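Asker: Give me the fold of what follows.
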Amino acid sequence: MSKGVNKLAYRPVGLLLGAAAGMLAGAAFRQVWKLIDSEDDAPSATDENRGWGEVLVAAAIQGAIFAVVKAAVDRGGATGVRKLTGHWPA
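Answerer: Alright, predicted model coming up:
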C-alpha cells in the first residue's frame, strides 16, 4: 500500500480515535480536578470569581492530560493498524 493510500485509509480511524481520546481525557480531567479542588467544575478563563493562578493551573493540568491521552490513543491506533495491515500509518 502506498504512503498516500495508507494515510488516507487511516484518516477515519484517526478521527474516531481522536473523538474517543477527547471524551476520555475530559472524563480524566474532571476526576483529577475533583481531587485538587472541592468545586465540581474547573474554572473557566472568564470566571471572574476565580483567580489567575487557579485558572492557569487548571488549564495546564487539562492540557497535559489531553496531550498524554491523545498521544497514547494515537500511538495505540497506529500500532493496531500496523498489526492489521503490516504498514505504519504515515
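
Asker: CA only for contacts and neighbour counts going forward, please
Answerer: OK.

Asker: what's next to stretch 3-12, contact-wise?
Answerer: For stretch 3-12, the surrounding residues in contact (CA atoms under 8 Å, 6 or more residues apart in numbering) are Val81, His87, Pro89, Ala90.

Asker: tally of neighbours for the nearest residue to the last one once chain neighbours are set aside?
Answerer: Of all residues beyond its chain neighbours, the one nearest Ala90 is Lys7 (5.4 Å), with distances taken as CA to CA, 6 or more residues apart in numbering. The burial metric for Lys7, expressed as a neighbour count using other CA atoms under 10 Å, is 15.

Asker: Another sequence for comparison is provided below:
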Amino acid sequence: MSNTVSKIAYRPVGIVLGIAAGALAGALFKQVWKMTGGDGEAPDPTDEHRGWGEIVAAAAVQGAIFGAVRAAVDRAGATGVRRLTGQWPD
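Answerer: Purely as a prediction, here's the structure:
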C-alpha cells in the first residue's frame, strides 16, 4: 500500500481518535482536579474569586494532561495503521 493511501486511511482514524482523546483527557482532568483542588470544578480564568496561582496551576495541569493523552492516542493510532497497512502514516 502506498504512503498516500496510508495517509488517507489514517485521516478518519485520526479524527475519531482526536475526539476520543479530548473526551478522555477532559474526564481525566476533572478527576485529577477533584483530588488536588478540593472542590469539584476547575477555576474559570475570569472568576474574580479565584487567585492567579490556582487559575494558572489548573491551566498547566489541564494542558499537560491533554498533551499526554493526545500524544498517547495519536501514537496508538499510528501504530494500528502501520499494522493494518504496513506503512507508517506521516
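
Asker: so what number do they get for TM-score?
Answerer: The TM-score (TM-score structural alignment, normalised by the length of structure 1) is 0.95; 90 aligned residues with a CA RMSD of 0.9 Å.

Asker: any idea which element the residue nearest to Ala90 of structure 1 lies in?
Answerer: For Lys7 of structure 1, the host element (DSSP states H and E) is helix 3-36.

Asker: could you say what helices and strands the helix or strand where Lys83 of structure 1 lies packs with?
Answerer: Using DSSP H and E, Lys83 of structure 1 sits in helix 52-85. Helices and strands in packing contact with helix 52-85 of structure 1 are listed as helix 3-36; criterion 3 or more CA pairs under 8 Å, 6 or more residues apart in numbering; DSSP states H and E.

Asker: mean per-residue distance, the helix it packs on to structure 2?
Answerer: Mean deviation of helix 3-36 of structure 1 relative to structure 2 after superposition (mean CA distance after the TM-score superposition for structure 1): 0.7 Å.

Asker: tell me the angle of that helix relative to helix 52-85?
Answerer: Angle, helix 3-36 of structure 1 to helix 52-85, by axes from the mean of the first three to the mean of the last three CA atoms, to 10 degrees: 140 degrees.

Asker: Buried residues, helix 3-36 of structure 1. List them.
Answerer: For helix 3-36 of structure 1, a neighbour-count test (16 or more other CA atoms under 10 Å) marks 6, 10, 14, 17-18, 21-22, 24-26, 29, 32-33 as buried.

Asker: Among those, which one lies nearest to Ala72 of structure 1?
Answerer: Ranked by distance to Ala72 of structure 1 (CA to CA), these are led by Ala21 at 8.7 Å.
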